[in-house]
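>>> Just to be clear, the model below is a prediction. Sequence and coordinates:
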Amino acid sequence: MTSAYRPPRDAFWFARTRTYTLFVLRELTSVLVAWTIVFLLMLVGALLGGTFRDFTALAAQPWMIALNVVALVATAFHAVTFLNLAPKATVVRLDGWRVPAWMIQGGNHSAWLALSVLIAYFIMRSP
C-alpha cells in the first residue's frame, strides 16, 4: 500500500514574497492590538476601582514602556494596512459609478486623522 506524496512544509513560506510577508506581519500584529485593548481595560479598571497609583507604577516600568511602544508601532501598522485593504474588500458605487480605491483610502485615512486630532485635543488640553 502506498501513501500519498506530501511535500515537505516550509515554515517560512511567507518570506518569499513581500506581499505575503506583510500579510503575515499584519496578522501577527493582532496580538499586540489585543494587548493594547487589555492595557486600556486595565486603565479603566484602575480608574473605576481606585487603584490608579498602582496602575501608574506598573505602567512606568521600563519593560512595560517598551512593550507599549512596540504595541503602538504594531497597532499603527495594523491600522494603516487595514485601511489600505478597504477598497479591495468593499466596492462602493454612487449612481452606477464605482468610487476609486484612492478615494476610499483617502477617506479612511482622513477620518482616522480627524479622530486622532480630536482625541489628542481633549487629552492634551489643560484643565
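Here it is on my side, so go on.
>>> Could you use CA atoms for every contact and neighbour count after this?
OK.
>>> Please name every helix or strand in contact with the lengthiest helix in the chain.
The longest helix of the chain (DSSP state H) is helix 18-49. On a contact count with 3 or more C-alpha pairs under 8 Å, 6 or more residues apart in numbering; DSSP states H and E, helix 18-49 meets helix 52-59, helix 62-89.
>>> which secondary structure elements does the shortest one contact?
When contacts are defined as 3+ C-alpha pairs under 8 Å, 6+ apart, helix 52-59 sits against helix 18-49.
>>> also this one, for the comparison:
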Amino acid sequence: MTGAYVPRRDRLWFTRSRRYALFVLRELTSVFVAWAVAYLLLMIAALAGGGYDGFVALARQPWMIAVNGVALAATGFHALTFLNLAPKATVVRLDGWRVPAWMIQGGNHSAWLLVSAILAYVVLRSP
C-alpha cells in the first residue's frame, strides 16, 4: 500500500497569467510602501531628536538612494493600481444612475494629481 496522495505544488502559479502576476507584484509592493513609511518616521525622529546630520549622511549613501528609488517606483505602482481598482470596490449611484468606472477612476487620478501638485508647490517653492 502506498502513502496518501500529495499533490505537486506549483510555486510559480502566478506567472501563468498576467493578471495573477500583476496581483502578486502589487501585493509585494506593500513591502516598499512600509519602507517608505518607516523612512519617513526615521526622518521625523532625526528632526525631533537632533540627529538630522546623521540621517542626511545615511540618506546620501548610494545603496540608500537606490532603495528609495525602487521604493518610489513601487509606491507609485501601488497607488496607481489601488486607484484603478476603486470602481470595482465602490459602486456610486446618483438618483438610481450608476456612475461609470471611468468617472470614478478619473476623479481619483485627478485628486491625486491635484494633491501632488499642491504638495510639490509647498515643498519646492523658494523660501
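Thanks, I have it. Just so you know, these numbers come straight off a predicted model, no measurement behind them.
>>> Tell me how the two chains score on TM-score.
In this superposition the chains share a TM-score of 0.96, using TM-score structural alignment, normalised by the length of structure 1; 127 aligned residues with a C-alpha RMSD of 1.2 Å.
>>> average offset between the longest helix of structure 1 and structure 2?
Mean deviation of helix 18-49 of structure 1 relative to structure 2 after superposition (mean C-alpha distance after the TM-score superposition for structure 1): 0.4 Å.
>>> Figure out how far that helix is from the centre of its chain.
When distances are taken as C-alpha atoms, centre = their mean, to the nearest Å, helix 18-49 of structure 1 is centred 7 Å away from the chain's centroid.
>>> And for stretch 70-79 of structure 1?
On C-alpha atoms, centre = their mean, the centre of stretch 70-79 of structure 1 falls 5 Å from the chain's centre.
>>> circling back: go through the longest helix of structure 1 and flag the buried ones.
Residues of helix 18-49 of structure 1 classed as buried by neighbour count (16 or more other C-alpha atoms under 10 Å): 26, 29, 32-33, 35-36, 43, 46.
>>> so which of these comes closest to residue 117 of structure 1?
residue 36 (19.4 Å; C-alpha to C-alpha).
>>> what's the distance between that closest one and residue 29 of structure 1?
11 Å (C-alpha to C-alpha, to the nearest Å).
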